[in-house]
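Visitor: Sequence below, structure please.
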Amino acid sequence: MRPRPSADRPSADRAAVPSSAGSPDAGTPVIDVCDGVHDAESWRALLAGMAADAPGFLEFFAAPLAAAAGHDRAAVRRRLAAGAADAVTLERVAEGLATDIDAHAGRLRAAGVRRQVLHGADFPLPGGGTINDRLAERCARHPGLLEAWCGVDARDPGRAVAEIDRCAALGMRGVVVLPFVSGVAPGDRAHHRVYEHAARLGLPLWLHCGLNLARHRPMTRPADLDHVAARHPALRIVAGHGGWPWVGELVAVMMRQPNIYLDTSAHDPAAMAAPGSGWEPLLFHLPGALRRRVVFGSAAWTHGTGVERFVAGVHALGLDERTRRAWLHDNAAALLGLPAAE
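Guide: Sure, this is the predicted structure:
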């Protein structure tokens, strides 16, 4: 994963140094179902698209973005809050976030990661194609380790369905949907076309659920997934980011709908046991009803750190070995169609 850059340290593309931390437990393999790892051109396209469709998203993540750009966090936040996502700032952020895919793969192997799912997007690249195309190319360099899922936008459902077909032909193995970016509700007819097509192709779907930072767009609540899962029982749905702060609601929906998984990405597991964290329902039900339904995700770029921090957080919770392994590896292995044991 990317180290947190500074003004006098080169980006990961220019100097990618493998982490020496290693895995917190070399005996427990890891499957990470959520991260964003791109080259500079893809980051520029992604950040520009987010600035246009969900500007509050960039403002919230001012800390890692400022670190990547070598800027002061407060200054970057002020600029983003004022809508000043100018080309120069985005260029510097993109260069700072850019990751050499071979060095990234080396860090994952050192950390004990067996497979990592990287999320794409259909924002266009200047030279043609989309972020999805570039991500498929990068993941193809490490086919046993990296798996690409295509991002689609339901504002044009016909185009979204065609993009799924196109990306599946490129070797992408899942679909990513962000209702807060498209502005299309998860229960809208347009999204149902996407769900139906993903289910028909046997592709799992990661759907952003819970808090989003685009203040002009509604948040997707776990209850919104109840009808989706019931209408598409063959579709394997990953509720992204655990539906926080409505984790209890997501747990209830999962008890009704067996085709929903909970992904804990973007949240540090080490903090989940703290009173008031909102994760109490997950930890209570994790050893029982949810043992086979919770999958590990990092979205490590949002914290400007590496996957190791999130893996260590799971170990810090003091779970029994069976439950910990199910969360870190076995449940995602089943979701992705991999053998549980290597």
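
Visitor: Going by C-alpha atoms from here, please, whenever you check contacts or count neighbours.
Guide: Noted.

Visitor: all strands for the stretch 101-250 of the chain, in order.
Guide: 113-119, 146-152, 175-177, 205-208, 237-240 (DSSP state E, counting those that start in this stretch).

Visitor: Which among these is found nearest to L225?
Guide: strand 237-240 (8.2 Å; CA to CA).

Visitor: Check which helices and strands that closest one sits against.
Guide: Judged by 3 or more CA pairs under 8 Å, 6 or more residues apart in numbering; DSSP states H and E, the packing partners of strand 237-240 are strand 205-208, strand 260-263.

Visitor: got the contact list for the last one?
Guide: Defining contact as CA atoms under 8 Å, 6 or more residues apart in numbering, one finds that strand 260-263 is touched by 33, 229, 236-243, 250, 254, 293-297.

Visitor: same thing with the first one?
Guide: Here strand 205-208 makes contact (CA under 8 Å, 6+ apart) with 174-179, 195, 198, 220, 235-241, 243.

Visitor: Could you tell me how far that strand lies from the centre of the chain?
Guide: Relative to the chain's own centre, strand 205-208 is displaced by 9 Å; criterion: CA atoms, centre = their mean, to the nearest Å.

Visitor: here's the other one to compare against:
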Amino acid sequence: MLQPIPRRVIDFHAHFVVPGARSEAWARWEEEYAAQFGRAKLELWRERQRKNIAARWRGLADAEDRVQSEEEAVARWKQQVDVHGLNAIVFLTGGGNDRLSRIVRQYPGRFIGFAHHDPFAPNAADELERAVTELGLRGYKVLAPVLSKPVDDPAAFPVWETAERLGIPVLIHFGILGGGGGIAGADNCNPLRLERVAQGFPGVPFVIPHFGAGYMRELLLLCWSCPNVHVDTSGSLQWMRWVPGDMTLRSVLRTFLESVGPERILFGTDSSALPRGFIRMYYDELQRACWSLNVPEEHQDLIFYGNAARLLRLPPETAWKPGEGTAAAMAVAAAVGEGGPRA
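Guide: Next up, the predicted model:
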């Protein structure tokens, strides 16, 4: 039977999938594509993406076709948190700010939610303020490649000012987006577009996921320029196959440890659909890489837990204690066949 992870862990990068929900910016990008090239080509592009993504899921279970209720999905995600022994999981998206707030409030301290809306939308700064102060969300997520303007356009400065005043982390996806056949060369794919913003708002801890998603060199330079920029380890890291050089998770982790240091690296999985749930494989692979590099235990604790807890300003009492609720959760999971992905 699957055992809980024997260490403190916060998954800083997950998504609560809501059927039919799309990022505002991503939906707008698709509409612009359809207006320029036609809806038939958009559907062809979508279908090719689905096939490319499915071929690269490394043997993990496919997402379920059936539409489950929100209540069922919440319960199953809580099982995942308990079965794997996670201190907390951060849902960066979840069908809109109001819906995600409703979801994470059901398990405060274990479920954490981020706001996710277009920084160039009207009243975007006010919406971020509302999401944090009224809805209880604890950060802000942005998909840079599909934004309508450069990420450093002054039109978004009120959003960054709000984030700085509220003291929340901002996670911005740069790099390739959408799986094979997705977006790779948009102006906002380059993390260096954030340099002016990160330097202008030094009180904002920015987090760039997936080790830069194909823009690793640019991310390293951004981290050199801006000490408030962090990285996360999330995702399948398939981008390593598409860039020159013999890259592995071990070699990439070593590079970031030797440059930005363990204080600016956060563990994440990019887990989303059920029945996959929490992708334990990604934790196992990162743990093995840490061991093979002889990363000191105190540095591993920062990567897997401490850095996320610090950025999220979590109180000490949210820490999960070994054995707390685990036996019952594992029994329930076994009964429904929810033992986790193949690792």
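
Visitor: Quantify their similarity with the TM-score.
Guide: Laid over one another, the chains give 0.72 as their TM-score (TM-score structural alignment, normalised by the length of structure 1), with 286 aligned residues with a CA RMSD of 3.6 Å.

Visitor: And the contacts of strand 205-208 of structure 1, which of them are buried?
Guide: Buried members of the contacts of strand 205-208 of structure 1, scored by 16 or more other CA atoms under 10 Å, are 174-179, 195, 198, 220, 235-241, 243.

Visitor: nearest residue to F60 of structure 1 other than its sequence neighbours?
Guide: L213 (6.7 Å; CA to CA, 6 or more residues apart in numbering).

Visitor: And for the one you found, the neighbour number?
Guide: 17 (other CA atoms under 10 Å).

Visitor: Hmm, D53 and it touching each other?
Guide: No: using CA atoms under 8 Å, L213 of structure 1 and D53 do not qualify as a contacting pair, with a distance of 11.2 Å.

Visitor: ok, which stretches of the stretch 101-250 of structure 1 are helices?
Guide: Along the stretch 101-250 of structure 1, counting by DSSP state H, counting those that start in this stretch, helices occupy 101-110, 131-139, 157-169, 179-182, 189-201, 222-231, 247-256.

Visitor: Make CSV out of those and add distance to R325 of structure 1.
Guide: CSV is the format used below for the helices of the stretch 101-250 of structure 1 (distance: least, CA to CA, whole Å):
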stretch, distance to R325 of structure 1
helix 101-110, 17
helix 131-139, 25
helix 157-169, 30
helix 179-182, 31
helix 189-201, 28
helix 222-231, 25
helix 247-256, 20
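
Visitor: Among those, which comes closest to R309 of structure 1?
Guide: helix 101-110 (12.3 Å).

Visitor: The closest one aligns to what range in structure 2?
Guide: The aligned range for helix 101-110 of structure 1 in structure 2 is 74-83, by TM-score structural alignment.

Visitor: ok, and what's touching that stretch?
Guide: 2-4, 87-89, 103, 110, 277-278, 325-326, 329-330, 332-333, 339-340.

Visitor: And for stretch 300-309 of structure 2?
Guide: 7-12, 262-267, 290.

Visitor: list the contacts for the residue nearest to F60 of structure 1?
Guide: 54, 56-57, 60.

Visitor: In a markdown table, list those along with distance to D268 of structure 1, secondary structure and neighbour count.
Guide: As requested, these are exported to a markdown table (distance: CA to CA, whole Å; DSSP: H, G, I helix; E, B strand; the rest coil; neighbours: other CA atoms under 10 Å):
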| residue | distance to D268 of structure 1 | secondary structure | neighbour count |
| --- | --- | --- | --- |
| A54 | 24 | coil | 22 |
| G56 | 21 | helix | 22 |
| F57 | 19 | helix | 19 |
| F60 | 17 | helix | 17 |
